[in-house]
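> Pasting the sequence and the predicted model now:
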Amino acid sequence: MNLDDDTDDGTALLSVKLLRLFDLLYSTNSVTRAAEQLGQSQPTVSNWLGRLRRQLGDELFVRTAAGMQATPRAEELIVPAREALASLRRLAAPAQAFDPSSATRRFRICMTDASHITLLPRLLAHVRAVAPGVRLEAARIDEQSAQALQSGQADLAIGLVPWLESGFYQQVLYPQDWVCLVNARHPRIGGKGFSLRDYKAEAHVGIVGGTGVQLLEAALLRQRVVRRILLELPGFLGLAAIVSTTDLVATVPRHIGETLARTGELKVFECPVPVPPFTVKQHWHARYHQDPANRWLRGLCEDLFAKRAARPAPKRNRVP
């Protein structure tokens, strides 16, 4: 359907105004009343009717004592004409707002297991309060996350995901630096603090999963610090139980460290090795930037997790 073409070369498609005229003439049986409803003069509408007749190859409406009566050809075309107008109205209508209170859908969020501990409980509690019909699903962040976000199989990715490039938006939620977790009753580490010498002397538990581990390993290599690792874990599940019952040290991002320490069994120390900080961001594909449901979820995560001091606008990644 051509919305703007008003040419009269015998091949042009009907414009919206001619479809509206056709509908109004059929309903009112009057050029005068059709002109009033269209906000046009009667001579203008008469010209439009002439164009409509030429394009459709039929008189369409003929003058009678009862007004402008439709021809058989007009009777044949009125239903598809009205269907076309209805379709155009749906296309031009604004996107339907997302109502969390009545929504019944699933949101899939790619995140690390650290976020399962630090972010997911708070997010779930809020969703249950404001969107009781919404279901959440946590998925891993991996090499498939980009395709999942593009296809709509996943809605958001939250974390450090530096490989998401062209076609994705990102928004900073909060910064992360590094801390060390130790047993609150550690036999050698207490009120005197935690030095680099202590760090080198103590045994460690290493987290080998997560997207931030490369930053830690690179910093240790630059500083020529070699940890004596007695246990490796694929993620943060079980870390609090391990550290709180042993003398092992765990080097972790601050958010997960402080969250685990709230149990009262762990103490948090600044990491004595300079490790570059990073930012936790939420990421989504450009296809869903204006999607009402996706916008609601992103806004919710921003309200719950973004630092209040500075909330930078979303930025779209582009190919250099």
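On my side now, so go ahead. Residues are numbered from 1 along each chain as shown.
> Every contact and neighbour count from this point should use C-alpha atoms.
OK.
> How about the contacts made by the nearest residue to Ala261 once chain neighbours are set aside?
Counting by CA to CA, 6 or more residues apart in numbering, Ala261 lies nearest to Lys267, which is 6.0 Å off, once chain neighbours are set aside. Applying CA atoms under 8 Å, 6 or more residues apart in numbering, one finds that Lys267 lies in contact with 181-184, 261.
> could you point out which element follows the helix or strand where Lys267 lies?
In the assignment (DSSP states H and E), Lys267 maps to strand 266-270. For strand 266-270, the following helix or strand on the C-terminal side (DSSP H and E) is strand 278-285.
> then this one, side by side with the first:
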Amino acid sequence: MKDLNLLYTFEAIWRDRSVTGAAESLGLTQAAVSASLKRLREEYEDKLFTPVGRKMEPTPLASDLAPMLLDVLSMVRKTQVERRGFEPATAKRMFTVRTRDIGEAVSFPPIMAALAQCAPGIRLRTVFRTIPETVSGLAAGQIDFALGFLPSLEAGIHRRLIHTQHYVCVMRAGHPLADKKMTLERFSESEHLLVEYSGSGHIQLERALIDAGARNRIKIRLPQYLAAPHFVVSSDLLWSAPAVLAETLAKHYPLVIKPLPLDLPSFEIFLYWHDRYHQDPANKWMRDFVVQQLAPT
């Protein structure tokens, strides 16, 4: 491959699964990215990426090539950065972070505010993937970081502690239990809302609810956090939620927060990244920056 710019095109389409998304992240027109993809296809005599629904999925050859081409691009970036140094004040780059809506609501506003001051050219994108997709995405460079409580992530993944969290009991203002002590008996006799997602560490919460006798009192299960307050403020449901999220939402919704009467351990929120990018200067700067903004002072 004589034109190294084609590597950037391959990486962007591999990461974004979209010509339009690749063009946006590269700062190019869609026509320019399409032209580069055409040259790649001619180079390898293969379509490399084909439309599947709304995405451009890699062919078997592209999947075989990806580790090698991404490693080459990583080495190219490393030599460029070693020569020039990573300069956040002038950098133009998008970082992709795997997180849930809790991470977006709690963590991203302070990160974005701080980036605007010291690195205005850096952009962020959030994605939500299953655990296997997260691992492969981190390894392939489709995802730069994962943020959350993800104890099932595999070997080859580095991590740094952001903070330690615990659960609290959330209800609407005016709830019959709002002015009463939250005992285990009152808790287990109430109806509950549960946010669930397999593969995360929050499965411990469901087990604790079941052990408390509330298995048949879970009235609704949701896959995302930010829908929960809409149910809570219009019902007598109790919601066991991470304290940092409950405190954030209580600024915007009429909620009451009480200690959770369950014997649940605290849990740790980490920033994760793959070993392939452990020495990458841009990756290192960004993860140091995220920890600085989010870790308790």
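Here it is on my side, so go on. Quick caveat, the model's predicted, so the values are computed rather than measured.
> Now the TM-score, please.
TM-score for the superposed chains, counting by TM-score structural alignment, normalised by the length of structure 2: 0.68, backed by 218 aligned residues with a CA RMSD of 2.1 Å.
> Mind telling me what the residue nearest to Ala261 of structure 1 corresponds to in structure 2?
Counting by TM-score structural alignment, Lys267 of structure 1 corresponds to Val256 in structure 2.
> List just the nearest of the contacts of Lys267 of structure 1 to Ala129 of structure 1.
Ala261 (27.0 Å; CA to CA).
> before we move on, the earlier item: in strands only, show me the contacts of Lys267 of structure 1.
181-183 (DSSP state E).
> Show me which of the residues you listed is closest to Asp303 of structure 1.
Once CA to CA is applied, the member of those that ends up nearest Asp303 of structure 1 is Leu181, at 28.4 Å.
> Give me the nearest residue to the spatially most central residue of structure 2, chain neighbours excluded.
For structure 2, Thr99 is the residue whose C-alpha lies nearest the centre (CA atoms, centre = their mean; 1.7 Å). Leaving aside its sequence neighbours, Thr99 of structure 2 sits nearest to Leu147 (CA to CA, 6+ apart; 5.3 Å).
> Equivalent analysis for Thr245 of structure 1, please.
Nearest residue to Thr245 of structure 1, sequence neighbours excluded (CA to CA, 6+ apart): Asn183, at 6.9 Å.
> aligned partner of that neighbour in structure 2?
Under TM-score structural alignment, Asn183 of structure 1 pairs with Arg172 in structure 2.
> Now do its match against Ala22 of structure 2, distance only.
The gap separating Arg172 of structure 2 from Ala22 of structure 2 is 44 Å, by CA to CA, to the nearest Å.
> follow-up on the earlier one: next up, the contacts around the residue nearest to the centre of structure 2.
126-128, 146-148.
> can you do 10 Å?
By CA atoms under 10 Å, 6 or more residues apart in numbering, the contact list for Thr99 of structure 2 reads 107, 125-129, 134, 145-149, 271.
> And Phe22 of structure 1, by the same measure?
The neighbours of Phe22 of structure 1, taking CA under 10 Å, 6+ apart as the test, are 16, 34, 48-49, 52-53, 60-61, 70, 74, 77-78, 81-82.
> what range in structure 1 matches the host helix or strand of Leu194 of structure 2?
According to DSSP H and E, Leu194 of structure 2 maps onto strand 192-195. Under TM-score structural alignment, strand 192-195 of structure 2 corresponds to residues 204-207 of structure 1.
> The matching stretch vs structure 2, mean deviation?
In the superposition with structure 2, the average deviation recorded for stretch 204-207 of structure 1 is 1.3 Å (mean CA distance after the TM-score superposition for structure 1).
> which other residues reach that stretch?
Contacts of stretch 204-207 of structure 1 with the rest of the structure, by CA under 10 Å, 6+ apart, involve 180-182, 213, 227-237, 239, 242-243, 247-252.
> if we can go back for a sec, which of the contacts of Thr99 of structure 2 fall within strands?
Per DSSP E, those map to strands at 125-127, 145-148, 271.
> hmm, which of those residues are the buried ones?
For those, a burial check counting by 16 or more other CA atoms under 10 Å picks out 126, 145-148, 271.
> Need the counterpart of the residue nearest to the centre of structure 2 in structure 1.
Aligned partner of Thr99 of structure 2 by TM-score structural alignment: Met111.
> for Arg217 of structure 2, same thing?
So, by TM-score structural alignment, Arg217 of structure 2 is matched to Arg228.
> what about that match, neighbour count?
Here the count is done by other CA atoms under 10 Å, and Arg228 of structure 1 has 16 residues near it.
> residues touching the residue nearest to it when sequence neighbours are not counted, list them.
With sequence-adjacent residues excluded and distances taken as CA to CA, 6+ apart, Arg228 of structure 1 is closest to Ala203, at 5.1 Å. Ala203 of structure 1 makes contacts with 227-231, 246-250, as judged by CA under 10 Å, 6+ apart.
> Which ones among these lie within strands?
Mapping these onto strands (DSSP E) picks out 228-231, 249-250.
> Any chance of TSV for those residues, columns distance to Val130 of structure 1?
Formatted as TSV, these follow (distance: CA to CA, whole Å):
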residue	distance to Val130 of structure 1
Arg228	47
Ile229	45
Leu230	45
Leu231	42
Val249	40
Ala250	37
